[in-house]
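**Student:** Sequence and predicted structure are below.
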Amino acid sequence: MSQPINLNKARKARDLAARRAQADENALRFGRSKAEKEAARKSAAQAKATLDAHKRET
């Protein structure tokens, strides 16, 4: 005789696997690496500094 299956746990495991698959897909589509985020942050900071340096004082 086979073991009984807890259908509630099986459903939750199936849903969890689907959510993880969706999260992995989103990470590939929209995610950026830490290095890319850091480079973008440094670039934005440099652009802001350059803009501030060229402003006229009133």
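**Tutor:** Yep, that arrived. Every value quoted in this text rests on a predicted model; they were computed, and no experiment measured them. Numbering: from 1, shown residues only.

**Student:** drop to CA atoms for contacts and neighbour counts, all remaining ones
**Tutor:** OK.

**Student:** number of nearby residues for Glu38?
**Tutor:** Neighbour count for Glu38, taken as other CA atoms under 10 Å: 12.

**Student:** Next up, a structure to set beside the first:
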Amino acid sequence: MSGDIVNLRQTRKTRARGEKERRAAENRALHGRTKAERQRDEAALGKLSRHVAGHKLTSDEPSGTPD
């Protein structure tokens, strides 16, 4: 019964490097955009919210008589 010998220190370091790379990829996706890309996305989001707000059937204020 012979198993593979594993250096636990190297395994931990490898796992930590992988986690650090995953976190870096997430940060690149979140923060790695140009100013023009951010402005384009912000404008699209604003246009979408205005479009949705313009098509609401009811207002946000309660209807009826006050008690």
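**Tutor:** Received, thanks. No experiment lies behind these values; they were computed from the predicted model shown.

**Student:** Any chance you could compute the TM-score here?
**Tutor:** Remark: TM-score between the superposed chains equals 0.54 [TM-score structural alignment, normalised by the length of structure 1]; 35 aligned residues with a CA RMSD of 1.5 Å.

**Student:** okay, now Ile5 of structure 1: neighbour count?
**Tutor:** Neighbour count for Ile5 of structure 1, taken as other CA under 10 Å: 8.

**Student:** I meant Gln3 of structure 1, not that one.
**Tutor:** Burial of Gln3 of structure 1 is recorded as 5 neighbouring residues (other CA under 10 Å).

**Student:** how far does stretch 34-45 of structure 2 sit from the chain's center?
**Tutor:** Per CA atoms, centre = their mean, to the nearest Å, the displacement of stretch 34-45 of structure 2 from the mean C-alpha position of its chain is 15 Å.

**Student:** tell me, what residue is most central in structure 2?
**Tutor:** Leu30 (6.7 Å; CA atoms, centre = their mean).

**Student:** what helix or strand does it sit in?
**Tutor:** Leu30 of structure 2 belongs to helix 8-31 when elements are defined using DSSP states H and E.
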